[in-house]
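Trainee: need coordinates for the following:
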Amino acid sequence: MYKTSIPLDIDSPPKNLPLESYKSKYQPISTLGNGSFGTVDLVKFKFHKFHLLKYHDDKKGTLLYPLEDSKYNLSNLVAIKTMKKRLPLLHDYKNVKEVKFILSVQSHPCLVQIYEMFIDDVRYQLHISMEALNQNLYQLIRSRRNIQFSSPTLKSILSQLLCGIKHIHKFNYFHRDIKPENILIISTQQFYGSKEGIPPYRKNDNFIVKLADYGLARHVTNLKPYTAYVSTRWYRSPEILLRQKSYSQPLDIWAFGAVAAEIANFTPLFPGSNELEQIWKILRVLGSPLVPETSNNKYVIPLGGYWKDAQMLAHNLGFVFPEETGLTIDEVIHNPNLGQLAEVIQSCLLWDPNLRPTAVEVSRMAYFKESVSLLDRYFDNDIPIQVTLNKFSGIPSNPGVSSNYTTAFNDMTTDTVGSSTKKILTPTQTKRSSNRKNVIHSDCDFTKFYDDPNATGEENYFSGYVAESDKIQPSSGNTNDIYNICHAWMNKENKVNISSPASDKEPRIEYKTSVVPNKPSFTRFSLESEEVMNL
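Mentor: Take a look at the predicted model:
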């Protein structure tokens, strides 16, 4: 039997990465997913949840600091991410990017709460214990069987997601992997335990939304060579697809725009099967990023605007952009009642990363102005629980408001994002041949993406494990586990080669298999009920 070697610094573990016993605190239940970094397991914390929360009352300014929202969710079920690679020294784990991110970014209600990080005393592997929500946004959309969100719920989901992104950017990081699978979600009533327990500022939120998976997050000052294989392909920005040597926070804004369009339409906007097709999908929607060589009075600025670096980057990869007019924003967002959201999506999906708005600027656009500012008043200041209780009781307090944001784009257009002058980038409706109408839907049947006849419509709630976990043996990892979920940390895509499309694999493309278990959930909280489907 292989014997694990003992690290030389075992007697002096890192300050924020203590050496602890995994088995004495956690009981494994099921494997949620596997990736190149490690595995994620659903486990039961063996003691009261307050013991887990109080460990890091002194960690304010990090994701380890327990927020008051976390104290409402008293479920003993947590997710633990275990790093596969074992490092020679315990202090080597301090340099893991995700560890640095967790210790650098302040806790926020729109980010998955981290409960603790530790190194186990048997195999000396890194473990990250975190909040476990019921399902991800991709699963929720799919289980609704094309019944789209109401306008208030759509705005609530996107506002919370934007708050999470804005918070990460505030600390000069960017996420690099924003996609529906990394957006965890739970009904507000279930998160707070009852309707009476929902705080006033959450009354308009039917769902609690949290951005997850910080494994690819990177600081803006990191000047090391960047990899082109970050971000899931469908949400990958042009600067990554075209192998620009550096990129930063604008790639999160692009991904946010793509996700927003997907949530609004219930269909992915750019579902490329490989990187070459991904670029072509973007071209078909946004039009060519190249400025035309000859002036034409009838020429309309394409939806995605222009990007002066695109031609050179494409040339370096051995291809030339064809002439493509793209679509209008009305052809991308079909609901005429979402005009303000359409403006947001268009501003995010610009070819030139320097012309995309910052997260702060997006939050100030008309669609988000009221909803995000309402959340910010409570979220950005990390209101202590006594202040929160005082507010509920009518006792005045003055927590103050912090709004110290900086922008890193000096060469942006002088047009103000969201203002009428920005509409210069909005193509007018032009006459197109009938075979170009709604071309975004002509390549494949998008209804199969979210409309699965085998789906049960049940949410994947964890609460059933609380009563049953003592009877459950740890999962063996097979596909017949009691709980099989496409979780946020599952299956990072394999590296791809732009010249070898066959090597570009995307686990999510297999839509014939439902991510919703055939067996009803323990709580029997059905998404098909009128109360939930009308949200």
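
Trainee: when you work out contacts or count neighbours from here on, use the C-alpha atoms and nothing else.
Mentor: OK.

Trainee: these two touch, right, F449 and T267?
Mentor: Yes - between F449 and T267 a contact is recorded at 7.1 Å, counting by CA atoms under 8 Å.

Trainee: other residues contacting the one helix or strand L313 maps to?
Mentor: Element membership of L313, judged by DSSP states H and E, is helix 310-316. With CA atoms under 8 Å, 6 or more residues apart in numbering as the test, helix 310-316 has contacts from 242-244, 289-290, 320-321.

Trainee: right, and the helix or strand after that helix?
Mentor: Trace forward from helix 310-316 with DSSP H and E and the next one is helix 329-332.

Trainee: helices or strands next to the following helix or strand past that next one in the packing?
Mentor: For helix 329-332, the following helix or strand on the C-terminal side (DSSP H and E) is helix 339-348. With contacts taken as 3 or more CA pairs under 8 Å, 6 or more residues apart in numbering; DSSP states H and E, helix 339-348 sits against helix 250-265, helix 329-332.

Trainee: let's see this one next, to set against the first:
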Amino acid sequence: MNRYAALRQLGDGTYGSVILSRCLESGELVAIKKMKRKFYSWEECMNLREVKSLKKLNHANVIKLKEVIRENDHLYFVFEYMKENLYQLMKERTRLFPESAVRNIMFQILQGLAFIHKHGFFHRDMKPENLLCMGPELVKIADFGLAREIRSRPPYTDYVSTRWYRAPEVLLRSTIYSSPIDQWAVGCIMAELYTLRPLFPGSSEVDTIFKICQVLGTPKKNDWPEGYQLATTMSFRWPQCVPTSLRSLIPSASTEAIQLMRDLLQWDPKKRPAASQALRYPYFHVGQVLGTPQQLQEQSRPLPQPPPQPQPPAQPQPPQLRPVPPPQPPQPPQPHLSPARPLQQIQPPPNLAYPQQQQQPLSELHKRPIRPGADADRVPQTRFPLICDKGLQSQVSNTAALAQMTQCIHVQRIMYYATWKSSRSSSQVGASSYLSSPTKSTPGLRPRPPVQPVHGRTDWSAKYGHR
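Mentor: Okay, here's the model as predicted:
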């Protein structure tokens, strides 16, 4: 103990006193708990429940046991230092906690309790005085002097925990109980955090049961038959009380908070949710970041980025030569084209009458195929573009009119060609001989006129003359 310097006393209890000390080597503040009982062997010290449990429990919301020292038959526990407990924190408040602070405190209590239960222990003395804190941001469960292993065999003592936070099965002096008694105490602590007043401040065990009945109502025999058996064993008569709504007692609590407290404060221990189940209640799923300050800092810290990989030095690229395009042959001069004349619309013959139909989109024609003959009467009246001889365009509104229009234009083309042919034949000599049938030797070509000999010589200018 000469490595620690005592500063002041933090508290005094039934089993020991707590002294604030400083480590002379590191300068760290610690809380040293000195046991009033004397221990004469290390084996006796190691068999203590507090030592057994704290050796196995290492959690952010469970007080950390740094060292165990036995000196002059006195036993000392060296704990990490916490500024205050939850009872002192509530006592110093002048106004109620905001629900966000209550939610964060309850989240840390249930996190630590779930860890304790998971590792086979239950606390048996959950109360605000045994919840050490550094402000409302950090809460840790302490004082495992009454802790027991869940797998240990009953009977247990019926006098455990402070009376205001004692479960009804313990108040009725049951010797068979387990971790649900911690869940009941957590429900009482949660209600006290909202109101800063204890929920069941009974002056005795019977008075505490009466106060529980005034809030929760008298339990029915079908809801908790074991409780009625315990009451019969100790000759206790249940008071007939009507339940009081938790909403009226805790008006600052939300609907989700009332639901969690109501489930934690069930008469039947089997109906109370475990600590791990309580953490999944909607009360904690509101988007608020919960946990210890270190956990909040880790959650808000951005993920580390991988270091950039060194890039290999760039290799010099050889100069790229552009391919020389092959020489292009000279293009012949393009003839000068006169600008195109505007299109003129052909007027249909006066004897054709086209019904005025509303134009429909072409997509309507492709919905189903049209069978010839059978569907002729169901052909939609649609305008079709018609390209004529000189690029002229008109609109036709009916299938029958389309056929007549095409025949009319064809007749006009024949008449136009006959007129052009007659005018050309009259302007050229010997043109009628060009219309004779082609010879067998030169199929598809017109024969040349016969060559006339002139005085025994061939008239080559007539044979190979220009046309």
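
Trainee: can you pull the TM-score for these?
Mentor: The TM-score (TM-score structural alignment, normalised by the length of the second structure) is 0.61; 306 aligned residues with a CA RMSD of 2.6 Å.

Trainee: quick one on the thing from earlier: mind checking which of the helices and strands packed on helix 339-348 of the first structure is nearest R145 of the first structure?
Mentor: Nearest to R145 of the first structure among these is helix 250-265; the distance by CA to CA comes to 12.5 Å.

Trainee: residues making contact with the closest one?
Mentor: 141, 148-149, 154, 158, 162, 165, 174-180, 235-237, 239, 267-270, 332-334, 344-346, 348-350, 353-354, 356-359.

Trainee: cutoff 6 Å now
Mentor: Where contact means CA atoms under 6 Å, 6 or more residues apart in numbering, the residues beyond helix 250-265 of the first structure that reach it are 178, 235, 237, 268-269, 345, 348-349, 353.

Trainee: which of the residues you listed sits closest to G35 of the first structure?
Mentor: Lowest distance from G35 of the first structure to those (CA to CA) belongs to I178, with 16.3 Å.

Trainee: tell me the counterpart of the closest one in the second structure.
Mentor: Matched across to the second structure, I178 of the first structure falls on M126, judged by TM-score structural alignment.

Trainee: wait, what's in contact with its match?
Mentor: Residues in contact with M126 of the second structure (CA under 6 Å, 6+ apart) are A185.

Trainee: how much space between it and A142 of the second structure?
Mentor: To A142 of the second structure, M126 of the second structure is 9 Å away according to CA to CA, to the nearest Å.

Trainee: so which residues of the stretch 151-300 of the first structure form helices?
Mentor: Assigned helices in the stretch 151-300 of the first structure, in chain order: 151-170, 188-192, 238-241, 250-265, 275-286 (criterion: DSSP state H, counting those that start in this stretch).

Trainee: would you turn these into TSV with distance to Y226 of the first structure and mean neighbour count?
Mentor: As requested, these are exported to TSV (distance: least, CA to CA, whole Å; neighbours: other CA atoms under 10 Å):
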stretch	distance to Y226 of the first structure	mean neighbour count
helix 151-170	18	22
helix 188-192	38	20
helix 238-241	9	20
helix 250-265	13	24
helix 275-286	17	21
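
Trainee: S373 of the first structure: which of those is closest?
Mentor: Closest of these to S373 of the first structure is helix 151-170, at 9.4 Å (criterion: CA to CA).

Trainee: can you check what angle separates that closest one from helix 339-348?
Mentor: Helix 151-170 of the first structure and helix 339-348 are oriented at 30 degrees to each other (axes from the mean of the first three to the mean of the last three CA atoms, to 10 degrees).

Trainee: give me the mean distance between helix 151-170 of the first structure and the second structure.
Mentor: With mean CA distance after the TM-score superposition for the first structure, helix 151-170 of the first structure departs from the second structure by a mean of 1.2 Å once superposed.

Trainee: list the contacts of that helix.
Mentor: In contact with helix 151-170 of the first structure (CA under 6 Å, 6+ apart) are residues 110-111, 205, 359, 372.

Trainee: just the buried residues from those, in PyMOL please.
Mentor: The buried residues among the contacts of helix 151-170 of the first structure can be selected in PyMOL (16 or more other CA atoms under 10 Å) with this line:
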select buried, resi 110+111+205+359+372
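
Trainee: tell me the two of the contacts of helix 151-170 of the first structure that are most distant?
Mentor: Based on CA to CA, the longest span within the contacts of helix 151-170 of the first structure runs between D205 and A359 and measures 20.7 Å.

Trainee: residue boundaries of the strands in the second structure?
Mentor: Secondary structure of the second structure (DSSP state E): strands at 4-12, 16-23, 29-38, 65-71, 74-80, 84-85, 121-122, 131-133, 139-141, 148-149, 384-387, 393-396, 453-454, 457-458.
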